[in-house]
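Chemist: just a sequence and a predicted model for now, questions to come.
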Amino acid sequence: MSADMTSNDQRPIRRPVRWHILVFMLPAFLVYTAVMIIPLGSTLWLSFFNQVDGQKVFVGLQNFKTLFGEERWSAGFWNALFNNMIFFVIHMLVQNPIGVALAALLSLPKLRFSAFYRTAIFLPTLLSFVIVGFIWKLILSPLWGVAPTLLDLVYLKSLFAPWLGRPGSALIAVSLISVWQYVGIPMMLIYAALLNIPDEVIEAAEMDGITGWSQFWKIKLPLILPSIGIISILTFVGNFNAFDLIYTVQGALAGPDGSTDILGTLLYRTFFGFQLQLGDRSMGATIATVMFLIILAGVSFYLFAIQRRMRRYQF
């Protein structure tokens, strides 16, 4: 009798299959598949075809050879890619450090009106890119803009120039407009990471005499490195998918002389056409595929190289 009871007690307990989880996930999966996976797969597949005598013909990698080999396509592509890299670097070197610095300042316990400052800095991220682009075009306009007047108030009017109309400064000006709009995102993410640092760690640092900015550099900054890594990869993905702000400020041609042309605007003109340029769906899909591969390479590098080192450093 006791042997039978012992054998029954040692039987593995089978956990019930939780089918309700699949039921709840199914609607989101179907929506994501319809909105993201199917269009992405169709775009990648379309890049291997071309229109020949009005019919779709499989051409393999010929579209990619055309994009990188023919001067008419390669010149525009490499110019857009170079501008896109500058656009990304400006965000990495200006937006993210400013976001970290603002978060560090706003996390100071003795700072008054910190809630107001957080709201004011984060508010531009909630505005439409159309509104932001239109407002900044008015501000920087040399004819009716307020920028010359504001600079004149501080005796710096001589520094004013039509920055959006010069090839050498247009991309920097548009990048700084984007920085102004989206600096609140890294600020809030870093601010949340700073608030999650245990009080015991801060108290131990203060007992050792580590306070002020020394405490931030030696204690807080290493603890928020994972958050900074996430912000960096989000900046990378967002910048190489950018289109809306440059289209609003500089138009589809991304002037002057293509100085603000990035991969997003190049894709738009190629796929849909603009003015006298006819749309080419196959070459547009090819540019979109290259953009996808660039973003995939950057994300993979972060996940398999940088994030692993951060985990080793943290734990």
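Modeler: Great, that's in hand.

Chemist: when you work out contacts or count neighbours from here on, use the C-alpha atoms and nothing else.
Modeler: OK.

Chemist: give the buried residues for stretch 69-84.
Modeler: Within stretch 69-84, the residues scored as buried using 16 or more other CA atoms under 10 Å are 76-77, 79-84.

Chemist: contacting residues for G258?
Modeler: By CA atoms under 8 Å, 6 or more residues apart in numbering, G258 lies in contact with 79, 167.

Chemist: which helix or strand contains V17?
Modeler: For V17, there is no enclosing helix or strand under DSSP states H and E.

Chemist: how about the buried residues of stretch 69-84 in CSV, adding distance to F68?
Modeler: Formatted as CSV, the buried residues of stretch 69-84 follow (distance: CA to CA, whole Å):
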residue, distance to F68
G76, 10
F77, 8
N79, 12
A80, 13
L81, 12
F82, 14
N83, 17
N84, 17
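
Chemist: any figure for the gap between the residue positioned nearest the centre of the chain and L189?
Modeler: For the chain, G238 is the residue whose C-alpha lies nearest the centre (CA atoms, centre = their mean; 2.0 Å). Distance from G238 to L189, counting by CA to CA, to the nearest Å: 16 Å.

Chemist: ok, which stretches of this protein are strands?
Modeler: For the chain, the strands defined by DSSP state E occupy 49-52, 55-58.

Chemist: of those strands, which is nearest F243?
Modeler: strand 49-52 (25.3 Å; CA to CA).

Chemist: mind checking how far that closest one is from the chain centre?
Modeler: From the chain centre to the centre of strand 49-52 is a distance of 33 Å (CA atoms, centre = their mean, to the nearest Å).

Chemist: name the helices or strands packed onto it?
Modeler: Packing contacts for strand 49-52, counted by 3 or more CA pairs under 8 Å, 6 or more residues apart in numbering; DSSP states H and E, involve strand 55-58, helix 281-301.

Chemist: switch to 10 Å and redo it
Modeler: strand 55-58, helix 62-69, helix 281-301 (3 or more CA pairs under 10 Å, 6 or more residues apart in numbering; DSSP states H and E).

Chemist: can you pull the buried residues of it?
Modeler: So, applying 16+ other CA under 10 Å, buried residues of strand 49-52: 49-50.

Chemist: here's the one I want to compare it with:
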Amino acid sequence: MAGRKAFRWHIAVFLAPAVLVYTAIMIIPLFGTLNLSLYNVQGQNRVFVGLANFATLFGDPRWSASFWNALGNNCWFFVIHMLVQNPIGVLLAAILSSPRLRMAAFYRTAIFIPTILSFVIVGFVWKLILSPIWGIAPGMLDAVGLKSLYGPWLGKPDTALITLALVSVWQFVGIPMMLIYAALLSIPDDVIEAAEMDGLTGWAQFWKIKLPLILPSIGIISILTFVGNFNAFDLIYVSQGALAGPNFSTDILGTFLYRTFFGFQLQLGDPHMGAAIATAMFGIILVGVCIYLFAIQTRLRRYQF
């Protein structure tokens, strides 16, 4: 027909490689994990058990205590990032976006560099720094008269998770900083000029004009923080091992999944229960993302240009 638009084959051709790769490494393993969580081994046979693995995970005291402990630690890990990392990232972006600041490019680079470092390097180096035997943290605190505040933070159940969360904040604060910095630069000049004509400058201009305009970017950073923290594993594993000591005080869903799926020391691996934990993690992340998309993002759209 004359009025019918031709199918744009070039779009499919360009999208095909990315779709195939994403399907191979993400979609197929996801459905494989979901399928694995519905089976179990009885004797020598692999049988379909439906949701029995989830009933065991949530209802059996031997499993539920570890799961809820890991989930609680994960939530606290996320809260620390939300209350410390993201506000600091916004503050740094606001300072570095000032045209009067000298060497701003150097500061941005220096703050962002830890983001590209390996988890293994970061975990090992900070474990050395905080060591009460050969670490430099006691000497640094002593130099400023605060040595009395020092303690074996990674060895105490009350402080180990907070310490590792702050180490993670140090490593990744550059990401929200750069995203907010880009959002601040995207604000039209005429909006800034109009605010200056009304007498709004400095921090008053940031709080009343710029901050409302970058709320969508802050929302995106928040959901990225949520997904990243509930997928966390590397830093805890490198610093505290698979047992996430002391006394499982740093155990999060990632380390709990690792021990369950692959086994550790005298604990035998159980791929089916491990798949159930992975499915529960996927469900938690999915619910959080849906809440953001349908309850928060729709309200933030009115601030976008």
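Modeler: Yep, it's here. Keep in mind that what you see is a predicted model, and the values were worked out from it rather than measured.

Chemist: if we only consider the buried residues of stretch 69-84 of structure 1, which is nearest to W217 of structure 1?
Modeler: Once CA to CA is applied, the member of those that ends up nearest W217 of structure 1 is N84, at 31.3 Å.

Chemist: re the thing from before, most neighbours per residue, which of the helices and strands packed on strand 49-52 of structure 1?
Modeler: helix 281-301 (a mean of 19; mean count of other CA atoms under 10 Å).

Chemist: list the residues that contact N83 of structure 1.
Modeler: 77, 89, 171-172, 258-263 (CA atoms under 10 Å, 6 or more residues apart in numbering).

Chemist: related to what we said a few turns ago, okay, the strands of structure 1 in JSON lines with distance to V201 of structure 1 next?
Modeler: As requested, the strands of structure 1 are exported to JSON lines (distance: least, CA to CA, whole Å):
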{"stretch": "strand 49-52", "distance to V201 of structure 1": "59"}
{"stretch": "strand 55-58", "distance to V201 of structure 1": "61"}
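
Chemist: closest to T149 of structure 1 out of these?
Modeler: Per CA to CA, nearest to T149 of structure 1 of these: strand 49-52, 53.7 Å.

Chemist: L149 of structure 2: how many residues sit nearby?
Modeler: 9 (other CA atoms under 10 Å).

Chemist: list the contacts for the closest residue to it other than its chain neighbours?
Modeler: Among residues not flanking L149 of structure 2 along the chain, L141 sits closest, at 7.9 Å (CA to CA, 6 or more residues apart in numbering). Neighbouring residues of L141 of structure 2 by CA under 10 Å, 6+ apart: 147-150.

Chemist: re the thing from before, the residue nearest to the centre of structure 1 maps to what in structure 2?
Modeler: Aligned counterpart of G238 of structure 1 in structure 2: G228 (TM-score structural alignment).

Chemist: can you check N84 of structure 1 too?
Modeler: Checking TM-score structural alignment: N84 of structure 1 goes with N74.

Chemist: tell me who's in contact with its match.
Modeler: Going by CA under 10 Å, 6+ apart, the list of residues near N74 of structure 2 reads 68, 161, 226, 229-232, 250-254.

Chemist: buried subset of these as a PyMOL selection?
Modeler: A single PyMOL command is used to select the members of the contacts of N74 of structure 2 judged buried by 16+ other CA under 10 Å:
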select buried, resi 161+226+229+230+231+232+250+251+252+253+254
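
Chemist: now, among the contacts of N74 of structure 2, which is nearest to L15 of structure 2?
Modeler: The closest of the contacts of N74 of structure 2 to L15 of structure 2 turns out to be N231 (CA to CA; 27.0 Å).

Chemist: the closest residue to that closest one other than its chain neighbours and L235 of structure 2, how far apart?
Modeler: Computed as CA to CA, 6+ apart, the closest residue to N231 of structure 2 that is not its neighbour in sequence is G254, at 6.4 Å. Distance, G254 of structure 2 to L235 of structure 2, by CA to CA: 10 Å.

Chemist: and if you look at I162 of structure 2?
Modeler: 13 Å.

Chemist: anything in contact with each of those two?
Modeler: In contact with both I162 of structure 2 and L235: S168, using CA under 10 Å, 6+ apart.

Chemist: structure 1: which residue goes with L101 of structure 2?
Modeler: By TM-score structural alignment, L101 of structure 2 lines up with L111.

Chemist: who are the contact partners of the equivalent of A18 of structure 2 over in structure 1?
Modeler: With TM-score structural alignment as the criterion, the equivalent of A18 of structure 2 in structure 1 is A28. Contact analysis of A28 of structure 1 by CA under 10 Å, 6+ apart lists A34.

Chemist: may I see the buried residues of stretch 241-260 of structure 2?
Modeler: In stretch 241-260 of structure 2, counting by 16+ other CA under 10 Å, buried: 242-246, 248-260.

Chemist: the aligned partner of K157 of structure 1 in structure 2: how many residues sit nearby?
Modeler: With TM-score structural alignment defining the correspondence, K157 of structure 1 maps onto K147 in structure 2. Using other CA under 10 Å, K147 of structure 2 has 14 other residues around it.

Chemist: would you agree K147 of structure 2 is in contact with P138?
Modeler: Yes. Assessed by CA atoms under 10 Å, K147 of structure 2 is found in contact with P138 at 6.0 Å.

Chemist: where do the contact lists of those two overlap?
Modeler: By CA under 10 Å, 6+ apart, no residue touches both K147 of structure 2 and P138.

Chemist: quick one: map G199 of structure 2 onto structure 1.
Modeler: In structure 1, G199 of structure 2 lands on G209 (TM-score structural alignment).

Chemist: correction: D158 of structure 2
Modeler: Looks like D158 of structure 2 aligns to G168 there (TM-score structural alignment).

Chemist: same question, R8 of structure 2
Modeler: Using TM-score structural alignment, R8 of structure 2 lines up with R18 in structure 1.

Chemist: what count of nearby residues applies to that match?
Modeler: Residues near R18 of structure 1, counting by other CA under 10 Å: 8.

Chemist: from memory G288 of structure 2 sits against I223, does it?
Modeler: Yes. Contact status for G288 of structure 2 versus I223: in contact at 7.9 Å, counting by CA under 10 Å.

Chemist: which residue lines up with P186 of structure 1 in structure 2?
Modeler: That one, P186 of structure 1, aligns with P176 by TM-score structural alignment.

Chemist: OK, contacts around the residue lying closest to that match once chain neighbours are set aside?
Modeler: Using CA to CA, 6+ apart and skipping residues adjacent in sequence, the residue nearest P176 of structure 2 is G89, 5.1 Å away. Counting by CA under 10 Å, 6+ apart, G89 of structure 2 makes contact with 95, 111, 169, 172-181, 218, 221.
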